[in-house]
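>>> when you get a sec, could you give me coordinates for this:
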Amino acid sequence: MPSEDNSSTEQIERSLIEITVESWKFSRIFARVVNKLDAGEAGRYVNQLRYFQKKIEQNLDAAGLKLVNVEGHMFDPGMAASPLNIGDFGPDDALLVDQMVEPIIMGPDGLKKQGTVMLRKVQA
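This next block holds a predicted model:
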């Protein structure tokens, strides 16, 4: 029965990764909405968002997983993220990760889920 236990563990990990990605996306949308509120009202919601994100990170950590956001980093073709708009650029363009569409999820043994990014050209 070890294969059943392994299969169950893998399913739990996949489920945790999926709910993490969806939570990450929701957090980004929620943050954009909160930024439209006045400063006094926004503070309470920002704190709730931080708490939610902290709980996600704690649960990932307990499972040996880590969420990786590469926004603002120079793009490297070896990065664990697929660029959606790579065709918009030339081979010699210096590119920056402008936006994470989906985060990268790493585990103790390496990549668990590849991320998705949007790129932009570095302004000289």
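
>>> drop to CA atoms for contacts and neighbour counts, all remaining ones
Noted.

>>> residue 80 against residue 105, yeah?
No: look at residue 80 against residue 105 with Cα atoms under 8 Å: they stay out of range, at 9.1 Å.

>>> for the comparison step, fold the sequence that follows:
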Amino acid sequence: MTNKQTQETRLQKALLEITTESWRLKKIAERTLSLLDANEQRKNTGKINWFERKLETSLEECGYKLVSFEGQPYTPGIPPTAINLEDFEPEDELYINQTIEPTILDKDGRILKSGIISLTKAVKTK
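Below is the predicted model:
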């Protein structure tokens, strides 16, 4: 590996780490909104939404995309790693109830960073 390739690899790794931590910070900010009064919630929701759009736009310019699988049915083989898969039986119908870390893909859909998710059983209705 050349010196230039090594530097590019380090830059990509740093960008992926900054992206993940920015996503986490956004999630914390969203949870904190509930502690504010209605007027402050409106103001800060706009700021958080702006930050999210800016993050996604900047990533797109680099050929990257953040993917959250939250709310989707769980199927074996999806990119993120389920931290609690062993808590369920193979026949359980599972859904992704939380994204702990997002998955980051390149423009061709290749996985640059596999995310981390938490699963829950599907609620059966009669």
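
>>> fetch the TM-score of the aligned pair.
Remark: TM-score between the superposed chains equals 0.94 [TM-score structural alignment, normalised by the length of structure 1]; 123 aligned residues with a Cα RMSD of 1.2 Å.

>>> what's the overlap in contacts for residue 80 and residue 105 of structure 1?
Common neighbours of residue 80 of structure 1 and residue 105 are listed as 111, 114, 115 (criterion: Cα atoms under 8 Å, 6 or more residues apart in numbering).

>>> quick one, what contacts the first one?
Taking Cα under 8 Å, 6+ apart as the criterion, residue 111 of structure 1 is in contact with 80, 104, 105.

>>> just confirm residue 76 of structure 1 is within a strand.
No: under the criterion used here (DSSP: H, G, I helix; E, B strand; the rest coil), residue 76 of structure 1 is coil, not part of a strand.

>>> distance of it from residue 104 of structure 1?
With the distance defined as Cα to Cα, to the nearest Å, residue 76 of structure 1 ends up 14 Å from residue 104 of structure 1.

>>> which other helices and strands does the longest helix along structure 2 contact?
Using DSSP state H, we find that the single longest helix of structure 2 is helix 3-32. Using 3 or more Cα pairs under 8 Å, 6 or more residues apart in numbering; DSSP states H and E as the contact definition, the elements that helix 3-32 of structure 2 packs against are helix 38-61, strand 94-101.
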